[in-house]
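Asks: Based on what follows, work out the 3D shape:
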Amino acid sequence: MSDDLLARAGSLDATDPLAGFRDRFITPPPDELLSYLDGNSLGRPLEATARLMDEFIREQWGGRLIRGWDEGWLEWPLTLGDRLGAVALGAAAGQTVIADSTTVLIYKLARAAVDARRGRRKVVLDTDNFPTDRYVLEGIAASHDLELVWITTDPETGIQPSQVSSVVDEDTALVLFSHVAYRSGWLADVAEINRIAHAAGALTMWDLCHSAGSVPIALDEWGVDLAVGCTYKYLNGGPGAPAFAYLRRELQDELRQPIWGWMGHRASFEMGHGHEPAPGIRALLSGTPPILAMVPLHANLDMLAEAGIEAVRAKSLLLTAYVLELADAWLAPLGVEVAGPRDPARRGGHVTLRRAGFKELLEPLWAGGVIPDYRRPDGLRIGPAPLSTSFTEVHHGLSMLRDLAEKQQ
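Replies: I've put the predicted structure just below:
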């Protein structure tokens, strides 16, 4: 059986139309890393990224110095935002910007949303969303005397339209959920949830951290009002890479973010008194853009545009289906459960496996060159990145997990 599963991995690798992209990534020596299964937490760097960083430091930063601001840097948050919107988000130009961290952008957009819906006192969120989403909304609610309406979600699935329909009403200002649930990998029905929220007059906001670059997204088509996501997972932007924000064009004159900085001013270099917000999406900016941290996005958006998000999604589904196949064959007899959706229409880019005692296996897995991600209380997230992960790599990683789980029994 094991030989058959390994042969299947080899066959899938041999027919993989995206296989050539793996050679573009920087990887440790084979004896140091057998299987990287945490692309949903931190993507690998590209060889092109290393070249671009060196060129930027030597030629743009070192060569042009402060002239670089006038020669393009000031526009990077907008031009890269438009590129990201076109390649990965289904967003027309002028609605996406690169800036700040995910947490800061969630605060900016959520504050802008509730301020624009004054008189409505409710904010709807779910109990199993990523902590920073919940914490930011808790802080806003505390300072603005708002009521948080909590939807209890099953950690193995995620937010359901029927749950949203049961709580939103004419007093709801904002709903905030994740497109792909960070714990289970549940892929939410964004369009239907938006329809329900909008029928009640509420604004919708989506966390795209676990879907951007992995799952096709259609923000304009789905009628999304606001969205935020990171660039260091499937977009391979690097540790601490800046996040992105989307604000639907029709709302840009109505919503005002609360952190008024000079880069979001109508005329940044006039240095005048009083804040006058810039027109359009630029008003979401606050401080000086993190230019050096944006450099990797140039290479990664080029690669994603070349590969195509639909092809990425097709391979992602094959990879996660293979993870499920191995889990059923090898790990289920050892008491390991799949703690997430099996239906490909509702499955994001990762699979969560659960068994008591998994925490103790993390150190020997890492020592053996197999790197998954651990989430309390007993979950291992298996997140193969479609452009950098092979099926054989998945086989190696799950086989080591199987061997360690057998010894643990």
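
Asks: can we go C-alpha only for contacts and neighbour counts from here?
Replies: OK.

Asks: element containing residue 323, please.
Replies: Element membership of residue 323, judged by DSSP states H and E, is helix 309-326.

Asks: Need the residues that contact the following helix or strand past that helix.
Replies: Using DSSP H and E, the helix or strand that follows helix 309-326 in sequence is strand 337-338. Residues from elsewhere that reach strand 337-338 (C-alpha atoms under 8 Å, 6 or more residues apart in numbering): 324, 327, 331, 351, 352, 353, 354, 355.

Asks: Throw those residues into a markdown table and include distance to residue 161, thanks.
Replies: As requested, the contacts of strand 337-338 are exported to a markdown table (distance: C-alpha to C-alpha, whole Å):
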| residue | distance to residue 161 |
| --- | --- |
| 324 | 26 |
| 327 | 30 |
| 331 | 32 |
| 351 | 22 |
| 352 | 23 |
| 353 | 25 |
| 354 | 26 |
| 355 | 29 |
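
Asks: Let's see this one next, to set against the first:
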Amino acid sequence: MDAAQLDAPQLDATDPLAAFRRRFALPDGTIYLDGNSLGALPAATPARLAEVVGREWGEGLIASWNDAAWVEAPRRIGDKIARIVGAGEGEVVVCDSTSVNIFKALAAAASLRPDRTVLLSETGNFPTDLYMMQGLSALTGVEAKAVAPGDVLDAVDDDTAAVLLTQVHYKTGAMRDMAAVTAAIQAKGAVAIWDLSHSVGAVPLDLEGANADFAVGCGYKFLNGGPGAPAFIYVAKRHQHSALPALSGWFGHTAPFAFRDDYEAAPGIERFLAGTPPVLGLAALEVGVDLMLEADMAGLRAKSLSLATVFREAMEPLCREYGFAWVGPADLAARGSHVAYAHPEGYAIVQALKARRVVGDFRDPDILRFGLTPLYTTHAEVARAVDILADIMAAGAWDRSEYKVRSAVT
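Replies: All right, here's what the predicted structure looks like:
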């Protein structure tokens, strides 16, 4: 984009996704640039939850497991998410948390390669991915190994059972070529597992086209499913009858309501279910997923890149004057849908921005991170956010003791 194309009001006036903003309950006066951590509230969600609580639960009681199709929700919503991630029907199910689903995928992948003993990932990956590998290692004796990001493919060898990678890095926004990396992993006989937490609903995905083996992702970021929304797991159909689920819960049984003593895994994606589905969380997530399905993913990606371009261009003077440093790939096409800058006083600056009702977030040790959620973020908001940041830096408004005390969630 050249400078003439960076007129924020004009970009917003011609934005084909502009109508979606009215579908969210955003607080007046707040510029929300943290939808990559927790998506905004869809306007339809409160009424849907009230219906589930008041009518389906309050009046229907236990009959709603069948009458309101509660029991079908994990598979039904999974099939909807499959359309977003480029998977087929019966390859995605919604359940549990991202962490739990990572554990399931790792264990299932290891079961497909019983003669191999190493689970591989990268240093600096999102911690829960590494922690789950380490936990499975402690339980089973398989080795959990992490190497520098640029060394991952070279480290895959005859001992590697599975490689767990995040497609869009949670700090830098760097995005891997899923098809190319998957092919390289599989060429060495290992299984590819993808964490899509910062990808789903943010960038176009094609799990089938990439020949992915397993994938997981969360429902509370770009899918706008609400805090702690259920996650999802993708298992390619070619693995579903042979991969062994580590968590053999009753909803993963081939006949859960036969109440048999011995476990027999369901024949398809349902074997990756475990316990009773969280109905309220699923209902909220379905609203967000349905909303996402109305949007064109190519259009979402185009707007994401446009928002990032406006943000980066507006930040250039601040980088020169105040020492902000762009983090991650310079090529916006090689990034997901957030931008990141490093600054020694990053934590305090983020708190000062929040005091001015610009909500981004901070990641140790020095990263300011700003989510660009195309369904409801405008170019004018991005430009205004940088203007406010410039005011904060010019006045030294970040240099206050209360902004430097770390809180548990930033």
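
Asks: What value does the TM-score take for this pair?
Replies: TM-score for the superposed chains, counting by TM-score structural alignment, normalised by the length of structure 1: 0.93, backed by 394 aligned residues with a C-alpha RMSD of 1.6 Å.

Asks: which of the contacts of strand 337-338 of structure 1 tops the neighbour count?
Replies: Counting neighbours by other C-alpha atoms under 10 Å, residue 351 leads these with 28 neighbours.

Asks: Tell me the counterpart of that one in structure 2.
Replies: Aligned counterpart of residue 351 of structure 1 in structure 2: residue 339 (TM-score structural alignment).

Asks: can I assume residue 152 of structure 1 is in contact with residue 129?
Replies: No. At 9.9 Å, residue 152 of structure 1 does not count as touching residue 129 under the criterion of C-alpha atoms under 8 Å.

Asks: So which of these two has more stuff around it?
Replies: The residue with more neighbours, out of residue 152 of structure 1 and residue 129, is residue 129; 22 against 14, by other C-alpha under 10 Å.

Asks: Spit out the contact partners of the alignment partner in structure 2 of residue 372 of structure 1.
Replies: Under the alignment (TM-score structural alignment), residue 372 of structure 1 pairs with residue 360 in structure 2. Each residue near residue 360 of structure 2 by C-alpha under 8 Å, 6+ apart is listed here: 32, 33, 34, 350, 353, 354, 368, 369, 370, 371.

Asks: Return the distance of residue 360 of structure 2 relative to residue 389 of structure 2.
Replies: Look at residue 360 of structure 2 and residue 389 of structure 2: by C-alpha to C-alpha, to the nearest Å, they are 11 Å apart.

Asks: any shared contact partners between the two?
Replies: residue 353.

Asks: residues in structure 2 matched by the helix holding residue 323 of structure 1, start to end?
Replies: Helix 309-326 of structure 1 covers residues 297-314 of structure 2 once aligned (TM-score structural alignment).

Asks: so how much does that stretch differ from structure 1 once superposed?
Replies: Taken against structure 1, stretch 297-314 of structure 2 registers an average deviation of 1.0 Å after superposition, with mean C-alpha distance after the TM-score superposition for structure 1.

Asks: how far does that stretch sit from the chain's center?
Replies: Mean-position distance between stretch 297-314 of structure 2 and its chain equals 18 Å (C-alpha atoms, centre = their mean, to the nearest Å).

Asks: How about stretch 294-312 of structure 2?
Replies: 17 Å.

Asks: contacting residues around it?
Replies: Here stretch 294-312 of structure 2 makes contact (C-alpha under 8 Å, 6+ apart) with 1, 6, 8, 15-17, 84, 201-204, 332-333, 337-339, 372-375, 378-379, 382-383, 386.

Asks: thinking again about what came up before, so who does the match of residue 351 of structure 1 touch?
Replies: Counting by C-alpha under 8 Å, 6+ apart, residue 339 of structure 2 touches 172, 173, 308, 327, 369, 370, 371, 372.

Asks: Please report how far the last one lies from residue 310 of structure 2.
Replies: I take that to be residue 372 of structure 2. Counting by C-alpha to C-alpha, the gap from residue 372 of structure 2 to residue 310 of structure 2 is 11 Å.

Asks: swap in the second one?
Replies: Distance check for residue 173 of structure 2 against residue 310 of structure 2: by C-alpha to C-alpha, it reads 17 Å.

Asks: just the first one next, same as before
Replies: Counting by C-alpha to C-alpha, the gap from residue 172 of structure 2 to residue 310 of structure 2 is 18 Å.

Asks: And for residue 253 of structure 2?
Replies: Note on residue 253 of structure 2: its distance to residue 310 of structure 2, by C-alpha to C-alpha, is 51 Å.

Asks: mind listing the helices in the stretch 201-350 of structure 2 by residue range?
Replies: 207-210, 279-294, 297-322, 346-355 (DSSP state H, counting those that start in this stretch).

Asks: buried stuff in the longest one?
Replies: If you call a residue buried by 16 or more other C-alpha atoms under 10 Å, then helix 297-322 of structure 2 has these buried ones: 297, 299-301, 303-315, 318-319.

Asks: what's the answer for stretch 143-154 of structure 2, then?
Replies: So, applying 16+ other C-alpha under 10 Å, buried residues of stretch 143-154 of structure 2: 143, 144, 145, 146, 152, 153.

Asks: quick one: what's aligned to the fifth one in structure 1?
Replies: Pairing criterion TM-score structural alignment: the partner of residue 152 of structure 2 within structure 1 is identified as residue 164.

Asks: Look at its match and give its secondary structure.
Replies: Residue 164 of structure 1 falls in the helix class when you classify it by DSSP: H, G, I helix; E, B strand; the rest coil.

Asks: what's it in contact with, if anything?
Replies: With C-alpha under 8 Å, 6+ apart, residue 164 of structure 1 has these contacts: 151, 193, 196, 197.

Asks: Assumed the third one was part of a helix.
Replies: Yes. Counting by three-state DSSP, residue 196 of structure 1 is found in a helix.

Asks: if I pick it, what's in contact with it?
Replies: By C-alpha under 8 Å, 6+ apart, the neighbours of residue 196 of structure 1 are 161, 164, 165.
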